[in-house]
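*Asks:* Pasting the sequence and the predicted model now:
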Amino acid sequence: MPLTHIRFVHQDDALLVIDKPTLLLSVPGRAEDNRDCLVTRLQENGFPEARIVHRLDWETSGLIVLARDADSHRELSRQFHDRETEKAYTALCWGEPELDSGRIDLPLRYDPPTKPRHVIDHEHGRHALTFWRVLERCGHYSRVELTPITGRSHQLRVHMLAIEHPLLGDRLYAHTEALAAHGRLCLHASMLTLTHPQNGHRMRFESQAPF
């Protein structure tokens, strides 16, 4: 597949920063018909050395970094693991939160009976922490900035559901009204800060949400 609709935000010998479109996997899925993904497209179109460092959900758009050599991959992966990177997401959520900002500290786990959903589980879940703040109040929905401190699967989507403000267009977690309010999942990785794996410079990247 060509690199259609894939925007390069930054490119050098060590890494690529891509603005991933919605409805594109970060890595191949298990089924043969899910082979099309960001890393495969890059590898087949001039970047055979591209290695995934972290992932965005299929429906989530925005900033994602890939390494171009083993040492850079190792160092960038370490930064994500040790929470030395900074990430922020822009989202549209149902309703208007009473407060202007807050934190959600609720443990999460994968829920096989409702695959691929995740649920809050205070006994068996893994620690998950999200900070949020309202950017704009729009009546039946709000524009918010979400900052995940941990990086659990579906963390932002489940946490916002837990405070009764599910994300618009979320086919897994939104109620009927929130699902119908937008044609796509309104979650976009809008800011990413990391340390360059070769020269040690701190780098900040931004991408405007397309909704």
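*Replies:* Thanks, I have it.
*Asks:* C-alpha from now on. contacts and neighbour counts both.
*Replies:* Noted.
*Asks:* Tell me who's in contact with the residue nearest to the spatial centre of the chain.
*Replies:* Of all residues in the chain, the one closest to the mean position by C-alpha atoms, centre = their mean is Leu56, 4.1 Å from it. Neighbouring residues of Leu56 by C-alpha atoms under 8 Å, 6 or more residues apart in numbering: Leu25, Ser26, Ile64.
*Asks:* Kindly report the same for Cys186.
*Replies:* By C-alpha under 8 Å, 6+ apart, the contact list for Cys186 reads Thr60, Thr90, Ala91, Leu92, Cys93, Leu167, Leu168, Gly169, Asp170, Phe211.
*Asks:* Which among these count as buried?
*Replies:* Restricting those to buried positions leaves Thr60, Thr90, Ala91, Leu92, Cys93, Leu167, Leu168, Gly169, Asp170, with burial counted as 16 or more other C-alpha atoms under 10 Å.
*Asks:* From Ser142, how far out is the third one?
*Replies:* In this view, Ala91 and Ser142 are 8 Å apart by C-alpha to C-alpha, to the nearest Å.
*Asks:* Check the fifth one too.
*Replies:* Between Cys93 and Ser142 the distance is 5 Å, computed by C-alpha to C-alpha.
*Asks:* Same question for the second one.
*Replies:* Separation of Thr90 from Ser142 (C-alpha to C-alpha): 11 Å.
*Asks:* shared neighbours, these two?
*Replies:* Here Thr90 and Ser142 have no joint contacts, going by C-alpha under 8 Å, 6+ apart.
*Asks:* So which of the buried ones among the contacts of Cys186 sit within strands?
*Replies:* Restricting those to those inside strands, with DSSP state E as the criterion, leaves Thr90, Ala91, Leu92, Cys93.
*Asks:* What is the nearest of these to Ile163?
*Replies:* Using C-alpha to C-alpha, Cys93 comes nearest to Ile163 of those, at 10.5 Å.
*Asks:* May I have the residues that are in contact with the closest one?
*Replies:* Contacts here follow C-alpha under 8 Å, 6+ apart; on that basis Cys93 touches Tyr141, Ser142, Arg143, Val144, Met160, His165, Pro166, Leu167, Leu168, Ala178, Cys186.
*Asks:* can you do 6 Å?
*Replies:* With C-alpha atoms under 6 Å, 6 or more residues apart in numbering as the criterion, the residues that contact Cys93 are Tyr141, Ser142, His165, Pro166, Leu167, Leu168.
*Asks:* Next one for the comparison:
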Amino acid sequence: MGYFTFGAEQDDIGCRIDVFIAENMESLSRSGVQRLIEEGHIRLNGASVKANYKLREKDVIDVEVPEVKLVEILPEDIPLDILYEDKDVIIVNKPQGMVVHPAPGHTSGTLVNALMFHCGDELSGINGEKRPGIVHRIDKDTSGVLMIAKNDTAHQSLAEQLANHSITRKYNAIVFNGFQEEEGIVDQPIGRNPLDRKKMAVTQKHSRRAVTHYRVIERMGNFTLIEAQLETGRTHQIRVHMTYIGHPLLGDLVYGPKKQPFKLEGQALHAKVLGFIHPTTGEYMEFEVPLPDSFKKLLERLKA
């Protein structure tokens, strides 16, 4: 059971209580907050409250989060495209459509299920039972190179490199519209979309700095193949930043247009290059994976 207390300030006056709590607690969705209110786990100034209550200055909100019963995560014999492996790290090429770690609605068939079968107990436990060995992640519909830690020491080293922005992460993406420039930088903070908690957005409120470097690789009429290099690693960063500057990713139904010119399985985004300092040897290692066949076929159609 977790207990949290928040105080409403002047900037929060008029905000719905369910929206306020969802914005301030990443682990809860707005619907999750509403369910807790209905069950009596959220109180305002010591009394029950309705989800549509609008905050006043100096309101005190108490939130009680019941423990969630964990679903057992089982090893599964799922083929892995392993690029490199030693006693500290394992580097894989994740296919499009595979979820990285178990989540509601995806308790099997994930990369973690496959890793547990392949590695047994040789995975870092820092991120808990649901995310053993997972240092960073890429979206379900994004393909490409991913690193996994096989022990806690390696995990800490890789996580520190991520925090220090010293890991090389380059993506290829197909985006809408042409560019006048050859390259550029998007330096805009990203946080939860205040109007839709399931989405991220460029926002000044409850956000963190996000920096994406991009360059044009090839122009194809109304579409452009770009390389995007992450300086930071926020959720959906490339998708949000490119949409922000008027170049949503082809196939992205969340941040791009709802009507897409092709029937794709997801956004045209591929994690092509990953480079880091090996946790034990101190050697810089870099891995590059080719574009998947579906991505190549899409490029051929656009060029034609």
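*Replies:* Received the coordinates, thanks. Nothing here was measured: the structure is a model prediction, and the numbers come from that model.
*Asks:* Superposed, how do the two chains score by TM?
*Replies:* With the length set by TM-score structural alignment, normalised by the length of structure 1, the two chains reach a TM-score of 0.92; 207 aligned residues with a C-alpha RMSD of 1.6 Å.
*Asks:* Let me see the ranges of the strands in the stretch 101-250 of structure 2.
*Replies:* Listed in chain order, the strands found in the stretch 101-250 of structure 2 under DSSP state E, counting those that start in this stretch are 143-149, 168-176, 183-187, 190-193, 196-202, 207-208, 211-220, 223-230.
*Asks:* okay, those in a markdown table with distance to Tyr284 of structure 2 next?
*Replies:* Output for the strands of the stretch 101-250 of structure 2, formatted as a markdown table (distance: least, C-alpha to C-alpha, whole Å):
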| stretch | distance to Tyr284 of structure 2 |
| --- | --- |
| strand 143-149 | 14 |
| strand 168-176 | 10 |
| strand 183-187 | 25 |
| strand 190-193 | 30 |
| strand 196-202 | 32 |
| strand 207-208 | 28 |
| strand 211-220 | 21 |
| strand 223-230 | 18 |
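*Asks:* Select, out of those, the one closest to Gly275 of structure 2.
*Replies:* Using C-alpha to C-alpha as the criterion, the shortest distance between Gly275 of structure 2 and these is 4.6 Å, found for strand 168-176.
*Asks:* so that closest one matches what in structure 1?
*Replies:* Counting by TM-score structural alignment, strand 168-176 of structure 2 lines up with residues 86-94 of structure 1.
*Asks:* Roughly how far does Arg78 of structure 1 sit from Asp71 of structure 1?
*Replies:* For Arg78 of structure 1, the distance to Asp71 of structure 1 (C-alpha to C-alpha) stands at 11 Å.
*Asks:* typed the wrong thing, it's Thr90 of structure 1
*Replies:* Between Thr90 of structure 1 and Asp71 of structure 1 the distance, using C-alpha to C-alpha, works out to 31 Å.
*Asks:* One more: Arg137 of structure 1?
*Replies:* Note on Arg137 of structure 1: its distance to Asp71 of structure 1, by C-alpha to C-alpha, is 44 Å.
*Asks:* These two: which is more packed in?
*Replies:* The residue with the greater number of neighbours, taking Arg137 of structure 1 and Asp71 and applying other C-alpha atoms under 10 Å, is Arg137; the counts read 16 against 13.
*Asks:* Need the counterpart of the more buried one in structure 2.
*Replies:* In structure 2, the residue paired with Arg137 of structure 1 is Arg219, using TM-score structural alignment.
*Asks:* what about the closest residue to its match other than its chain neighbours, neighbour count?
*Replies:* Leaving aside its sequence neighbours, Arg219 of structure 2 sits nearest to Leu225 (C-alpha to C-alpha, 6 or more residues apart in numbering; 6.4 Å). When counting by other C-alpha under 10 Å, one arrives at 21 neighbours for Leu225 of structure 2.
*Asks:* buried ones in stretch 115-134 of structure 1?
*Replies:* Along stretch 115-134 of structure 1, these residues count as buried under the neighbour rule (16+ other C-alpha under 10 Å): 117-120, 126-134.
*Asks:* What lines up with Pro2 of structure 1 in structure 2?
*Replies:* Structural alignment (TM-score structural alignment) places Pro2 of structure 1 against Asp77 in structure 2.
*Asks:* same question but for Ile64 of structure 1, I mixed them up
*Replies:* Under TM-score structural alignment, Ile64 of structure 1 pairs with Leu146 in structure 2.
*Asks:* Distance check, that match against Ile134 of structure 2.
*Replies:* 9 Å.
*Asks:* how far does the longest helix along structure 1 sit from the chain's center?
*Replies:* Counting residues, the longest helix found in structure 1 (DSSP state H) is helix 70-81. Shown here is helix 70-81 of structure 1, whose average C-alpha point lies 18 Å from the average C-alpha point of the whole chain (C-alpha atoms, centre = their mean, to the nearest Å).
*Asks:* Glu85 of structure 2: which of the strands of the stretch 101-250 of structure 2 is closest?
*Replies:* Where those are weighed against each other on C-alpha to C-alpha, the nearest is strand 143-149, at 9.5 Å.
*Asks:* helices or strands next to that closest one in the packing?
*Replies:* When contacts are defined as 3 or more C-alpha pairs under 6 Å, 6 or more residues apart in numbering; DSSP states H and E, strand 143-149 of structure 2 packs onto strand 89-94, strand 269-277.
*Asks:* do that again at 8 Å, thanks
*Replies:* Under the contact criterion of 3 or more C-alpha pairs under 8 Å, 6 or more residues apart in numbering; DSSP states H and E, the helices and strands touching strand 143-149 of structure 2 comprise strand 89-94, helix 152-163, strand 269-277.
*Asks:* What is the burial count for the equivalent of Glu49 of structure 1 over in structure 2?
*Replies:* When structure 2 is aligned by TM-score structural alignment, the residue opposite Glu49 of structure 1 is Glu122. Applying other C-alpha under 10 Å, we find 18 residues neighbouring Glu122 of structure 2.
*Asks:* Thanks a lot, catch you later.
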